[in-house]
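Peer 1: What shape does this take:
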Amino acid sequence: MVLGCNQSNSATEFILAGFPNLNGTRVELFSVFLLVYLLTLTGNVLIVGVVGVDTRLQTPMYFFLGNLSCLEILLTSVIIPKMLNNFLSRQYTISFAACVTQFYFYFCLGASEFLLLAVMSVDRYLAICHPLRYPLLMSGAVCFRVALACWMGGLLPVLGPTVAVALLPFCKQSAVVQHFFCDSGPLLRLACTSTEKLEKTDFALASLVIVSSLVTTAASYGHIIRAVLRIPSVSGRQKAFSTCTSHLMVVTLFYGSAIFLYVRPSQSGSVESNWSVTVITTFVTPLLNPFIYALRNEGVQEALKDMFRKIAMESFGNLSLAKTFHKKTGR
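Peer 2: Below is the predicted model of the structure:
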């Protein structure tokens, strides 16, 4: 039942409240978040580029890392540019269509990332615990189908709830989203009709995706740790545990913040503390992922050095050709 507004009076735009209690730190926060965003883009673009061009990295692990970097680039770009614009602008509005679009892509890309993290953990489990069968189990065709399933697994299930949100009436007099983007809880709180069924649907979908992904990831790393403990070399165990610890740190941050935000029956009541926890999934983990999963890897470092060396040589060659042409033609 609609309470206090009808479809003709429904809001056509929202105001994003942003971060609370800035107290004159708007420019400083803008600078910090812009730097983090640029570093995130740089790190993930480098991974996508080097995985795509270096034949030494044409393996399942790096293929999935490339997909993870693509997801991080898209996920952060859905949220951060608009947020940065609001830091410097006096117009904090976002159109209804842009808000629903942001809602859809944030959650579908996030769901795809959870599924991909689970697949990556299974890939590492198979590589470490079943090395002889690994090439057959994770062939190129299998990797492509699995990655496609991860992308589709995020794009399709979120479509229904997004359409339901788009059809909700939002009253003009209270169209202030208490967040820096169109998140589920703050947005549903503005609806002037009951959202209980939609909240239960969101809870069920979030629980299914996040919890199943978490269980798969935890089980895979559990088997990996058991295999690492059997390594006779102390230095080998230490190196393996160092890698596992870094991965688990990122996974814990990502899953922990997502469970806190979305695996709860009521979304519309969780507004005040959401923005600070969302910073972890929007800024921290996308920044850490390239360094934890790839840029610390010796194979990736060598591939990056070769790629930059090749680019430098080509640039130098083009410059030499230009100088020679200039001398011969006098142009």
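Peer 1: rest of the way, CA atoms for contacts and neighbours
Peer 2: Noted.
Peer 1: Distance check, residue 190 against residue 248.
Peer 2: As judged by CA to CA, to the nearest Å, residue 190 and residue 248 stand 37 Å apart.
Peer 1: Apart from its neighbours in sequence, what residue is nearest residue 107?
Peer 2: Spatial nearest neighbour of residue 107, excluding adjacent residues (CA to CA, 6 or more residues apart in numbering): residue 158 at 6.8 Å.
Peer 1: hang on, isn't residue 161 packed against residue 199?
Peer 2: No: taking contacts as CA atoms under 8 Å, residue 161 lies outside contact range of residue 199: 9.3 Å.
Peer 1: Can you list the neighbours in contact with the strand or helix carrying residue 212?
Peer 2: Residue 212 is located in helix 212-229, with elements delineated by DSSP states H and E. By CA atoms under 8 Å, 6 or more residues apart in numbering, the surrounding residues in contact with helix 212-229 are 114-115, 117-119, 121-122, 124-125, 128-129, 237, 240-241, 244, 255.
Peer 1: Out of those residues, flag the one nearest to residue 329.
Peer 2: residue 117 (57.2 Å; CA to CA).
Peer 1: In helices, which of the contacts of helix 212-229 appear?
Peer 2: Counting by DSSP state H, the members of these that fall within helices are 114-115, 117-119, 121-122, 124-125, 128-129, 237, 240-241, 244, 255.
Peer 1: tell me what the helix or strand hosting residue 275 is packed against?
Peer 2: Assigned by DSSP H and E, residue 275 falls within helix 274-279. Here helix 274-279 touches helix 234-262, going by 3 or more CA pairs under 8 Å, 6 or more residues apart in numbering; DSSP states H and E.
Peer 1: what angle separates the helix it packs on from helix 212-229?
Peer 2: Calculated by axes from the mean of the first three to the mean of the last three CA atoms, to 10 degrees, helix 234-262 forms an angle of 170 degrees with helix 212-229.
Peer 1: Give the buried residues for helix 234-262.
Peer 2: Across helix 234-262, burial judged by 16 or more other CA atoms under 10 Å covers 237, 240-241, 244, 246-248, 250-251, 254-258, 261-262.
Peer 1: Can you tell me how far residue 180 is from residue 73?
Peer 2: Distance, residue 180 to residue 73, by CA to CA: 18 Å.
Peer 1: please give me the structure for this one as well, since I'd like to look at both together:
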Amino acid sequence: MEFFNSASGKNITFVRPAYFIISGFIGIPNMKYYYVFLFFLYITSVLGNTAVMVVIYLDRNLQTPKYVAVFNLAFVDLIGSSALVPKVIDIFLFNHYNISYSDCLTFLFFCYTCLSMQALNLVALAYDRLVAIIYPLHYQMKVTHKFMFSLIASFWIIGIISTLTAVGLLTRLSFCKSSVIIDSFFCDHGQIFRLACNDYTPSRVIGNLLPITILYLPFAIILLSYIFISRALAKVATFQERAKAFKTCTAHLSLVAIYFIPVLITFTMSANIHPNARIINLSLTSVFPPMLNPIIYVLQTHEIKVSVRRIFKFRRQSKIMIK
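Peer 2: Now for the predicted structure:
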């Protein structure tokens, strides 16, 4: 333990806190109404993403490489919402502000892994649209089930390893108090390592790399893919053909917009935003995309709408036959 026994030239006994205190929403007026709103978003997210997964599972016409990625996105949204929202409501609505050290790190792991997978999954869908529009004749050869499963598996490995690295480095930190206050709505990585008493340089480095890996780099790849798509569509002869091809991207573009734009605005303008406003903005950007994603795909994707109608029609016919 000698590694932890010096800070600022003084001998100090460093400890892991028995618990963390999550204080993000404390002091903000009328927050009970906000928790009800979060609960509504969570229920909508659970129902919507479960419905999308069930429809893709039941309809063989949707069991294509593209919908493997859509299924994975719905699964990630479901797990991410379930990891975040019930715990946030339990902490703040029922005044359970104390969270144990191990529970806090577990909470952090699931939240960051799911957030990273949401961004990386949008990269997989961007690749699908890129190949479908630029290389339509080779789509079946380039986007296979094996390739899509391998791509998504590699993204899971990236997300899990990067988050595990961040959590592992946090376990090397020691704190001067038995309880530590985190000014956020969940166990925020940056909030935790900045409260440590010993040298937290490795955690600070990984804290700077994480946004690049799970936010900026995926967004840059998606942006680059649409630059190539726009250049390819510019060569198409008629406006109607360009519009028809670009219409297949509207659902994905909507998902990209609702996920990346609020997060990027909050991060780039964080210095000019009131801390309470920043906390609420971050909480909304964490729960809105999982709620809106299934709605967008059902409303803007022709195949899913046809599949939903087919399933309901089959159920009605089955009830009539039973009667």
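Peer 1: After the helix holding residue 275 of structure 1, which helix or strand is next?
Peer 2: In N-to-C order, the element after helix 274-279 of structure 1 by DSSP H and E is helix 285-289.
Peer 1: Show me what residue 67 of structure 2 lines up with in structure 1.
Peer 2: Residue pairing (TM-score structural alignment): residue 67 of structure 2 is matched to residue 62 of structure 1.
Peer 1: Please identify the helix or strand for that match.
Peer 2: Going by DSSP H and E, residue 62 of structure 1 is in helix 60-88.
Peer 1: neighbours around residue 123 of structure 1, how many?
Peer 2: 20 (other CA atoms under 10 Å).
Peer 1: I meant to write residue 96 of structure 1 there.
Peer 2: 17.
Peer 1: After alignment, which residue of structure 2 pairs with it?
Peer 2: Taking TM-score structural alignment, residue 96 of structure 1 has residue 101 as its aligned residue in structure 2.
Peer 1: For its match, which non-adjacent residue is closest in space?
Peer 2: Residue 101 of structure 2 sits nearest to residue 19 (CA to CA, 6+ apart), 5.1 Å away.
Peer 1: what does residue 156 of structure 1 give?
Peer 2: residue 108 (7.7 Å).
Peer 1: any idea what the one you found aligns with in structure 2?
Peer 2: For residue 108 of structure 1, the residue aligned by TM-score structural alignment is residue 113.
Peer 1: Next one: that match from residue 84 of structure 2, what distance?
Peer 2: Residue 113 of structure 2 is 12 Å from residue 84 of structure 2, where distance means CA to CA.
Peer 1: Can you report how many residues neighbour the counterpart of residue 223 of structure 1 in structure 2?
Peer 2: Counting by TM-score structural alignment, residue 223 of structure 1 corresponds to residue 228 in structure 2. If you count neighbours by other CA under 10 Å, residue 228 of structure 2 ends up with 14.
Peer 1: Residue 144 of structure 1 now?
Peer 2: Count around residue 144 of structure 1 with other CA under 10 Å applied: 15.
Peer 1: cool, and the one 10 residues further on?
Peer 2: With neighbours defined by other CA under 10 Å, the count for residue 154 of structure 1 comes to 24.
Peer 1: Residue 198 of structure 2 now?
Peer 2: Residue 198 of structure 2: 21 neighbours (other CA under 10 Å).
Peer 1: Give the buried residues for stretch 184-201 of structure 1.
Peer 2: Buried, per 16+ other CA under 10 Å, within stretch 184-201 of structure 1: 184-193, 195, 198-199.
Peer 1: ugh, wrong one, I meant stretch 133-149 of structure 1
Peer 2: By neighbour count on 16+ other CA under 10 Å, the buried set for stretch 133-149 of structure 1 is 134, 137, 138, 143, 146, 147.
Peer 1: how near is the equivalent of residue 151 of structure 2 over in structure 1 to residue 49 of structure 1?
Peer 2: Structural alignment (TM-score structural alignment) places residue 151 of structure 2 against residue 146 in structure 1. Going from residue 146 of structure 1 to residue 49 of structure 1 by CA to CA gives 21 Å.
Peer 1: can you check residue 30 of structure 1 too?
Peer 2: 28 Å.
Peer 1: quick one: which of the two has more around it?
Peer 2: Using other CA under 10 Å as the criterion, residue 30 of structure 1 and residue 49 rank with residue 30 on top: 17 against 13.
Peer 1: Give me the nearest residue to the residue sitting nearest the centre point of structure 1, chain neighbours excluded.
Peer 2: In structure 1, the C-alpha nearest the mean C-alpha coordinate belongs to residue 72, at 3.7 Å (CA atoms, centre = their mean). Sequence neighbours aside, residue 286 is the residue nearest to residue 72 of structure 1 in space, at 5.6 Å (criterion: CA to CA, 6+ apart).
Peer 1: Translate that neighbour into the numbering of structure 2.
Peer 2: Using TM-score structural alignment, residue 286 of structure 1 pairs with residue 290 in structure 2.
Peer 1: Give the equivalent position in structure 2 for the residue nearest to the centre of structure 1.
Peer 2: When structure 2 is aligned by TM-score structural alignment, residue 72 of structure 1 is paired with residue 77.
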